Every structure is written in structure tokens, then in C-alpha cells.
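[1] Here's a sequence, model it:
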Amino acid sequence: MEIDITSNPGTVFAAVGGEEPIRRLVHLFYQGVAEDPLLRAMYPEEDLGPAEERMALFLIQFWGGPRSYSERRGHPRLRLRHAPFRVDRAAHDAWLHHMRTALDALHLPPPIEQELWNSLTTTAAAMINTPEDPA
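    Predicted coordinates for the structure are as follows:
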């Protein structure tokens, strides 16, 4: 994959090559979600397409691209938007598993891949809203 950082230099969005690779990442991620009983249950919509679009727009903006997500949906408020769902360690791990699989499929240069992974793992940890039961 050829990386072009001329459109918005210095951003992760530019480093990955813009919108298309981020949309591909999200699409591959949702292919995994569709087959995962734990995560799939968090999506009441029969079609995952709207959720895929929301995540793509969010990541595009989060990583330095156009602000289409905020223009359409307002402030991301990730924790608030995830509050109705039980996001525990199992959900966190499943989410990261599917994201890791999707990220690996992009075959990005290692420094860019690591930057994305660091961002995704930090965000996933912040979404946990259900503590583990004490043993």
C-alpha cells in the first residue's frame, strides 16, 4: 500500500492513506462482529451497516480526517453512547480480537500499525463500564 501524507500531513489519517483504509478496517472489523454472539447482541439493528458507517466516520475524524462524524452526530461522547451496553472485560477482549484481525489484514507499515493499535487499545479500555465480579 502506498502511503500519501500530502493531504493532511502529520495525522494518523494521512499516514494510513486517508479514508479508504480506515473504512476497510471498520468493514473487516464488522465482519467479525457479525459472527460474534457477545458483540452482535449489542447491535439491535438487523443490518450492521449503520453502525459500520458511524464507526468509520468516528475513526476518520478521531485520526485527523474530516469532521463528518461531529457534523452529523455531535460530540462523540463515547462512554455515554456505550452506557446502555454491558461492556466488560470479555466484551473488551472480543472487540480487540476483531479489531486486531482487521488491522492485521491492512498490512500497514509497522510504525503506523502500532500507532493505530495503541489508539484502539486505549479506547477499548476506556469503554469498560462493567467491573469484573470479585472472585
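
[2] switch to C-alpha atoms for all contacts and neighbour counts from now on
    Noted.

[3] distance of residue 133 from residue 104?
    Computed as CA to CA, to the nearest Å, the residue 133 to residue 104 distance reads 32 Å.

[4] Who has more neighbours out of the two?
    Set side by side, residue 133 and residue 104 show unequal neighbour counts under other CA atoms under 10 Å, the larger going to residue 104 at 13 against 6.

[5] element containing the more buried one?
    Taking DSSP states H and E as the criterion, residue 104 maps to helix 89-106.

[6] From the contact counts, what lies against that helix?
    Judged by 3 or more CA pairs under 8 Å, 6 or more residues apart in numbering; DSSP states H and E, helix 89-106 is in contact with helix 19-34, helix 37-40, helix 110-127.

[7] Now the second one, please; I'll put the structures next to each other:
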Amino acid sequence: MGRRPPPSLYEVVGGTSFFTRLVDLFYAGVEHDPVLRPLYPDDLGPPRHRLAGFLSQYWGGPADYSAERGHPQLRMRHAPFPVGTAERDAWLGRMRAALAVVLPDGDSDDEPDAVPADVPADVPPGLDDATRTRLRATLTEYFETAADHLVNRREPA
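    Predicted coordinates for the structure are as follows:
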């Protein structure tokens, strides 16, 4: 009999609910961020839905994002928004803070107020410390690479 492929990251973290939670925490920070908030529409519902769907699909979940929006084409979709190093760094800070809540490792150096204090943690069940740390590193590396790729405005040297 053939070997079953290893589970996708999507499966390991518990599916769409993990990515929805991550995105909700991320946007809770964006809501009051002076650098990021002006880049988003008044209603953050549609961007939340798109980001959660994209991340779910990217990490092995259903292809709902592509069914709704077509090919992700991240750079093209973000081209209308001025993304420089300040925006990239703010975005990464908010995403790292959200990751620290959903995949805590006990050694987080993220700002304590990066995610509102009244937002409870919702860690996927059954993940040991080593697995959470590995998942967090994998997701962080992806977000750093993606954020760098989306920079479309270079500041003068």
C-alpha cells in the first residue's frame, strides 16, 4: 500500500478556524494602527475574509479563495497600495503579534499591546511546544518573505 502524505500545515493547525482566528487577531491590531489603517477600507470584513481564505488555501486547505477571486497574484493585487518599509514593518509586527497569541512559545518579544489585551488566546489543541515553535517559525518565514515581496515603494537612501 502507498504511504499517506504527511498532513498539510492547514490540517496540523486545525483548518480554517485557525486562519480565521489568526486573521481576526491581526485585524484587531490593524484597526488602530496609524500606519496600516489608512490602507484599508472602512469595513474590514472583506479583507478579513480574503486573507483568511488565501492563507487557508495556501497552506493546504480548500481552494475557496481561487474560486472566488482567481489566481492570488499578490503583487498585482497590492500594487494600488503604497507599501514601503514602514508599512511592511507595521504589517509584520501585527502578524507576528497575532502569531504569538495563536501559537505561543513562551519566548515572545512582541510588543504586549500589539494585540488588544481583551482578545483571548485560542491555541489549536494537541500541539506540543516544539510543534508550535516550528509552525510559528514556518509561518513567520513565509510572512517575512511575502511582505518583502509586496514592497512597491522605495524610500530614498
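
[8] what TM-score do we get after superposing?
    After superposition, the two chains reach a TM-score of 0.89 (TM-score structural alignment, normalised by the length of structure 1), with 126 aligned residues with a CA RMSD of 1.3 Å.

[9] still on that earlier bit, redo the helices and strands packed on helix 89-106 of structure 1 as a markdown table? Include distance to residue 48 of structure 1.
    A markdown table is the format used below for these (distance: least, CA to CA, whole Å):
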| stretch | distance to residue 48 of structure 1 |
| --- | --- |
| helix 19-34 | 7 |
| helix 37-40 | 9 |
| helix 110-127 | 19 |
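
[10] Which strand or helix spans the alignment partner in structure 1 of residue 51 of structure 2?
    In structure 1, the residue paired with residue 51 of structure 2 according to TM-score structural alignment is residue 55. In the assignment (DSSP H and E), residue 55 of structure 1 maps to helix 49-62.

[11] The helix or strand that that helix is followed by vs structure 2, average offset?
    Counting by DSSP H and E, the next helix or strand C-terminal to helix 49-62 of structure 1 is helix 68-73. Its aligned residues in structure 2 lie a mean 0.3 Å from helix 68-73 of structure 1 after superposition (mean CA distance after the TM-score superposition for structure 1).

[12] whereabouts in structure 2 does helix 68-73 of structure 1 align?
    So helix 68-73 of structure 1 sits over residues 64-69 in structure 2, by TM-score structural alignment.

[13] What angle do helix 110-127 and the helix holding residue 55 of structure 1 make with each other?
    120 degrees (axes from the mean of the first three to the mean of the last three CA atoms, to 10 degrees).

[14] Other residues contacting helix 49-62 of structure 1?
    Here helix 49-62 of structure 1 makes contact (CA atoms under 8 Å, 6 or more residues apart in numbering) with 13, 18-19, 22-23, 26-27, 30, 43, 66-70, 76.

[15] Just the buried ones out of those residues, please.
    With neighbours counted by 16 or more other CA atoms under 10 Å, those contain buried members at 13, 18, 19, 22, 23, 26, 27, 30, 66, 69.

[16] What is the aligned counterpart of the second one in structure 2?
    In structure 2, the position corresponding to residue 18 of structure 1 is occupied by residue 15, as judged by TM-score structural alignment.

[17] Tell me who's in contact with its match.
    56, 61.

[18] Pull up the distance across stretch 73-86 of structure 1, start to finish.
    Terminal residues of stretch 73-86 of structure 1 are spaced 22 Å apart (CA to CA).

[19] can you check stretch 62-72 of structure 2 too?
    End-to-end span of stretch 62-72 of structure 2 (CA to CA): 14 Å.

[20] how far is that stretch from where the chain is centred?
    A distance of 17 Å separates the centroid of the chain from that of stretch 62-72 of structure 2, by CA atoms, centre = their mean, to the nearest Å.

[21] contact partners of that stretch?
    Contacts of stretch 62-72 of structure 2 (CA under 8 Å, 6+ apart): 50, 53, 54, 56, 57.

[22] And residue 149 of structure 2, what's its match in structure 1?
    Per TM-score structural alignment, residue 149 of structure 2 is aligned with residue 126.

[23] Give me the distance between that match and residue 31 of structure 1.
    Distance from residue 126 of structure 1 to residue 31 of structure 1, by CA to CA: 23 Å.
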